[in-house]
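J.: need the 3D shape of this:
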Amino acid sequence: MMSHGLKAHAEDIFVFANDLASKISSEPERPRLDLDEKTRSQLDQHLEYLPLLTASPSTPIRRRLDQEGTKLWNTCMQLMTLHREKEQLILLCKGTVKAFAFAMLEYAAPNNSQGCYRALEIAFKMASTCIDSGCLDLSQKIIETAAVRLDRLQKSDTDGNEAKLQQYTVEYYMLRVYLSWFQERLDIADHLFSKIPASNNEKGQEHVMDICYKIGNSALLRKQYDVSAKWLGRALNAFRASLHLDTHESKDYLSKALDALKAGYDGLFPVKVIELEVLSREESSGDAFLQGY
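T.: Now for the predicted structure:
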């Protein structure tokens, strides 16, 4: 049962969330968007430690946290869609404001399997967004909350959904790999990559492809050619492992990876071999289609 103090703290969170939603909703028409110092300070204080509260919430509090957190999250998404040209608004919505909405949703999610699944899905999206927005410390905190959820699932999941658990494990490690890259800790990124479990899960493999490609391409832009070759090679290995080159998304990833390889290594024998392999698979797919017809 929540104490009177925790109930009051929860009420403060609801009031602040509504105030925050009102502020960002009324700001887009201004030529320069910024939250006032008091609001920023409150936001930073709330996000200093996750989860937002230490005690397990009551059912009514949990339900309200979920409702208000969803409302704030959707407000951020709507503003990001309607005001793409407002860079400051996008940064606020993608970063700290949306992270506060995540914190509410994460705390509201129950500790059973379904609650952990939902919390992990939101955490992975939010952590990735924070990394891409440069909010590395915040991303680290979110990944830590995901680690607690994942550990709880691994120890107590009674649904027997091994495929989903495997997918989330892969996504968790790949996010840590991605964060380590931006923290310029390549040694840690390599170590974490080595811990990723062997997986035949399609979504897990796509996540490996995506992150490895992003790191490889980023290294290529920095002219770190050896690093780029390693990570783009890992992306291509994930393609081969997934064996889903017939999907539009996989073909798009593969095309980008090949373009990145050719940009730095055009004319090298290994790159030509990979191109031939892709072409041969495309021709095989075409033959299969014609035969099926």
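
J.: going forward, measure contacts between C-alpha atoms and count neighbours the same way
T.: Noted.

J.: how close does the nearest residue to Y49 once chain neighbours are set aside sit to G264?
T.: What sits nearest to Y49 in space, not counting adjacent residues and going by Cα to Cα, 6 or more residues apart in numbering, is K141, at 7.8 Å. In this view, K141 and G264 are 35 Å apart by Cα to Cα, to the nearest Å.

J.: check which helix or strand the residue nearest to Y49 maps to.
T.: Element membership for K141, per DSSP states H and E: helix 136-156.

J.: so which elements touch that helix?
T.: Helix 136-156 sits against helix 113-132, helix 162-182, with contacts defined as 3 or more Cα pairs under 8 Å, 6 or more residues apart in numbering; DSSP states H and E.

J.: can you tell me which of those helices comes nearest to T145?
T.: Across the helices and strands packed on helix 136-156, the minimum distance to T145, taken as Cα to Cα, is reached by helix 113-132, at 7.8 Å.

J.: one more to put side by side:
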Amino acid sequence: MASFAAGDLTDRVVALIASTLEMQAEASVEPPKIFIGDVICTIEEQLARLPDMAKLLPSERSKLDAIGTELWNVCRSPSRSSNLEDKETVEMYSRVLAVAFALVDITSPYNAQGYSQSIGLREKWLISYTGHVRALEVAFEAAHICIETAPLDYTLRILKVVAKRLNSLEASDPAIDQVQLDSISTEYYMFRVHLAWRQGRSDIADHLFAKVPLKASINNRSVVVERCLHVGRGALEVGQYDASIKWLETALEQMQEIPEDQGLGLKNLTLHVRHTLGQSVQAGLWKK
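T.: I've put the predicted structure just below:
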């Protein structure tokens, strides 16, 4: 059963890769888009029914991982492109990207179940840890793209995976560095903040922001600043000037916590925050 499910899924993903490349080559056109949409729906249904990945043969896991990575590479750059004016095409690429992430996730182990019984505890921990880190890195990049370009359900699905893996890391990997856990938690909660705001739940966004471990490193600060900027800019675009000012001022407060010698690379981000804040303040004054 597992072999049949994995083989059928592999065929569908190969077809999706080919259609996505065709859409890129022809700058295109409705037939590939319609076909891609249908294939995405079918793959999502198959992923939901796929048995525990530990039951798959190593060759099946390896093949799914390879085509998932290929699909990710095919659609990653187009989905990030600001040159695509067709919102439908951008959304399509983002949906393909979400499928690619799902494949990376299911082939990145949560634990060493299904591996040889002869491996030691250290090797088992490394298998689990490497699987989590790889999936989380891809998850955050996928969320960064999908939250602005795809239906919000896609970002929600991605963040549910992040939450599950974060819980697993906290519960079963005592050797992991606390700073790294704080960094992962910060990025997770800031995406949750951004998503809650986009869902129109500013109260939940405020609640989630209170959970962010702000005491951590420069990497955490830059993540906080970037997400606050996205929320502030989004609020400005829809005329919520007070909310925009609030989140942009929060971004500036976090920038001030970064030591000057460590924050040089964030200069452009700071300028962007200040510029957007100025626009929000001016627009708010005009409104009054």
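
J.: how about the helix holding K141 of structure 1, aligned to which bit of structure 2?
T.: Using TM-score structural alignment, the residues of structure 2 aligned to helix 136-156 of structure 1 are 152-172.

J.: next one: stretch 195-208 of structure 1
T.: The alignment of stretch 195-208 of structure 1 onto structure 2 (TM-score structural alignment) covers residues 211-224.

J.: structure 2: which residue goes with I274 of structure 1?
T.: I274 of structure 1 maps onto nothing in structure 2, by TM-score structural alignment.

J.: next, work out how far apart I274 of structure 1 and H244 of structure 1 are.
T.: In terms of Cα to Cα, I274 of structure 1 sits 16 Å off from H244 of structure 1.

J.: re the thing from before, buried sites along the match of stretch 195-208 of structure 1?
T.: Neighbour-count burial for stretch 211-224 of structure 2, counted by 16 or more other Cα atoms under 10 Å, picks out 212-214, 216, 218, 220-224.

J.: start and end of it, how far apart?
T.: 12 Å.

J.: which residues touch that stretch?
T.: 179, 182-183, 185-187, 189-190, 251, 254-255, 257-258, 262-263, 266 (Cα atoms under 8 Å, 6 or more residues apart in numbering).

J.: mind redoing it with 6 Å?
T.: With contact meaning Cα atoms under 6 Å, 6 or more residues apart in numbering, stretch 211-224 of structure 2 is reached by 183, 186, 189.

J.: buried residues in stretch 195-203 of structure 2?
T.: By 16+ other Cα under 10 Å, the buried positions in stretch 195-203 of structure 2 come out as 195-198, 202.

J.: what does stretch 4-20 of structure 1 give?
T.: In stretch 4-20 of structure 1, counting by 16+ other Cα under 10 Å, buried: 6-7, 10, 13-14, 16-17, 20.

J.: closest one of those residues to P110 of structure 1?
T.: Using Cα to Cα, A10 comes nearest to P110 of structure 1 of the buried residues of stretch 4-20 of structure 1, at 16.3 Å.

J.: can you tell me the closest non-neighbouring residue to the corresponding residue of structure 2 for the closest one?
T.: Aligned by TM-score structural alignment, A10 of structure 1 pairs with A6 of structure 2. In this structure, A6 of structure 2 finds its nearest non-sequential neighbour in E60, 6.6 Å apart by Cα to Cα, 6+ apart.

J.: now do the helix or strand in which that neighbour is found: distance to the chain's middle.
T.: In this assignment (DSSP H and E), E60 of structure 2 forms part of helix 58-80. The chain centroid and the centroid of helix 58-80 of structure 2 are separated by 15 Å under Cα atoms, centre = their mean, to the nearest Å.

J.: I'm done for today, thanks for sticking with me.
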